[in-house]
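J.: prediction below, plus the sequence it came from.
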Amino acid sequence: MPGYRLEGSFIEACDCYTVCPCWVDDDPDEGHCTGLIAWVLDPGSEIDGVDVSGCTVVSVSTHVGNRRVTGTATVLFVDEEASKKQFKALRQAFAGRLSGPLAGLATVSGEVIAEEQARITITERRARWSVEVVRDGGSSAVRASGTPRVFEDATRPLVLQATALSPELGVPEEPAESAGVTAQAGEGLTVRVGELPGGFVQVTGRSGMRGRFGYAHPRRPAVRAGEKVAAGNGRG
């Protein structure tokens, strides 16, 4: 059975307000949600022996109503610098097709209707961040940017812990510096993904989240047929 060990950071942004209701398992603002999740993989990340350190993945999704009830449609982008082996491993992982804790991503991605490589640029300068996905041919599929959401008279941004999405997105519960997700004030979000219903969005001042993620699933050696029979015969 394939195993994996993935760690890194993610950025989430969508066209909902303040905090996307998906984080608390509620219906999206205005009855629909279009957004993205961008993952950046740390050194040491691997999937079934394939080193995916430094790779980036972006999923762009849409859904109407509560995502757990109505389902989600997703287009998955993998960094164009990824090799064929890395691309295959990453699309399996982030579409939620592997067993173990990564399987929870299937409830976030829903129906993955397309998987492709693209030029992905993720920048983080001090508190500000930006994400851009450019498809083959030069068309921009995604542009998003934002900063931590700090409320009036507060000195630190809003941090949410134990959210509805935390287990599926692999948000660690500890140590304290990695636990929880930090709410973001989206400066701008543009999505142009024609394969998705509602996949054309251009908004400002919406929501986002940033946090750490981690998934670990040990590789299990295949058991030969003869060994299975032997184990079965050994029962009392």
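T.: On my side now, so go ahead.
J.: rest of the way, CA atoms for contacts and neighbours
T.: Will do.
J.: buried residues in the longest helix anywhere in the chain?
T.: The single longest helix within the chain, with elements called by DSSP state H, is helix 84-94. Neighbour counts over helix 84-94 (16 or more other CA atoms under 10 Å) mark 86-87, 89-94 as buried.
J.: any idea how far the most centrally placed residue in the chain is from Phe151?
T.: By CA atoms, centre = their mean, the chain has its centre lying nearest to Ile37, at 4.3 Å. Computed with CA to CA, to the nearest Å, the distance linking Ile37 and Phe151 is 24 Å.
J.: ok, structure two:
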Amino acid sequence: MINHAFGYEEVVEMGWNLDGVWTESCTCSITCPCNLNEDPTYGNCDVAFCFHITSGQVDGVDVGGIPVVWTVNLPGAFTAGNAMARLYIHDGASQEQREALEPIFHGKRGGVWEVLAGIVKEWLETKYAPITVEDGETTRTVTVGDFGQIVAEPVVDHRGEKALLMEPPLLTPLSVQRFEISRGAGTEWRDPDMKAWSGVHAGRTKFTWSSEPPATDEAGMAAAAV
């Protein structure tokens, strides 16, 4: 927000809040052991997250309706860090919206992303691409231009009820209480600057985040939902 009260332009940070739908897929088996604070199935984890913001604002800028995708190549456990990562922001976002969102997901505006961004050793340049989020009868598909797609098909029991992971240790600090265990078959990532991979695990949930700082435990990871 620009404050003109004293005859000059001053950027006033009002804080931010984001609500939306989270879809992920990675190379681990179903369900990804990283969500249980265990080591990845095959020693490393390549993962793509889509955070489809349904409502939210950053310093008074409306950012509702914008999908943001975060892709990460992890050489080991999620909490061990040393990752290479890239953001992809929907190319339909205005310049003002882009400038509002990128610092949040790079961990520069507080909240849970100050913790999450800490696992990244190398940030690649943000890309702006068409991002579509399609919900079929059972399967959700997120397509990110020519870079790849995330597919999440819920695992169900004999009654057709979705399998849920309740309060997963890695995710509860990120406001996740109920996590839909899904299959990621069909997920493919092919960014030429990053490792190419195909998904096995997938999951779906919702998120509610704000610029309020999360509590942290002794290991420095978030320990309470924001």
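T.: Right, received. Where do you want to start? Bear in mind the structure is a predicted one, so any value in this text is a computation, not a measurement.
J.: superposing both, give me the TM-score.
T.: Here the TM-score for the pair of chains, by TM-score structural alignment, normalised by the length of structure 2, is 0.81; 200 aligned residues with a CA RMSD of 1.9 Å.
J.: rewinding a little: from the buried residues of helix 84-94 of structure 1, which is closest to Gly71 of structure 1?
T.: Phe94 (16.5 Å; CA to CA).
J.: trace that closest one over to structure 2, please.
T.: In structure 2, the residue matched to Phe94 of structure 1 (TM-score structural alignment) is Phe105.
J.: swap in Lys85 of structure 1?
T.: By TM-score structural alignment, Lys85 of structure 1 lines up with Glu96.
J.: please convert the buried residues of helix 84-94 of structure 1 to a markdown table, extending it with distance to Tyr4 of structure 1.
T.: Below are the buried residues of helix 84-94 of structure 1 laid out as a markdown table (distance: CA to CA, whole Å):
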| residue | distance to Tyr4 of structure 1 |
| --- | --- |
| Gln86 | 13 |
| Phe87 | 15 |
| Ala89 | 10 |
| Leu90 | 11 |
| Arg91 | 13 |
| Gln92 | 12 |
| Ala93 | 9 |
| Phe94 | 12 |
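J.: farthest pair in those residues?
T.: Within the buried residues of helix 84-94 of structure 1, two members stand farthest from each other by CA to CA: Gln86 and Phe94, at 11.9 Å.
J.: longest strand in structure 1, please.
T.: Taking DSSP state E as the criterion, structure 1 has its longest strand at strand 111-125.
J.: ok, average deviation of that strand from structure 2?
T.: Following superposition, strand 111-125 of structure 1 is found to deviate from structure 2 by 1.3 Å on average (mean CA distance after the TM-score superposition for structure 1).
J.: now that strand: which residue numbers in structure 2?
T.: Under TM-score structural alignment, the match for strand 111-125 of structure 1 in structure 2 covers residues 122-136.
J.: list the contacts for the aligned residue in structure 1 for Thr208 of structure 2?
T.: By TM-score structural alignment, Thr208 of structure 2 lines up with Gly214 in structure 1. By CA atoms under 8 Å, 6 or more residues apart in numbering, the residues touching Gly214 of structure 1 are 5-8, 170-172.
J.: of those, which are still contacts in structure 2?
T.: Checking those against structure 2 (both residues aligned by TM-score structural alignment, their matches' CA atoms under 8 Å), the contacts still present are 5-8, 170.
J.: okay if I get these as CSV plus neighbour count, secondary structure and distance to Glu30 of structure 1?
T.: As requested, the kept ones among the contacts of Gly214 of structure 1 are exported to CSV (neighbours: other CA atoms under 10 Å; DSSP: H, G, I helix; E, B strand; the rest coil; distance: CA to CA, whole Å):
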residue, neighbour count, secondary structure, distance to Glu30 of structure 1
Arg5, 18, strand, 37
Leu6, 23, strand, 34
Glu7, 21, strand, 34
Gly8, 20, strand, 32
Gly170, 20, coil, 28
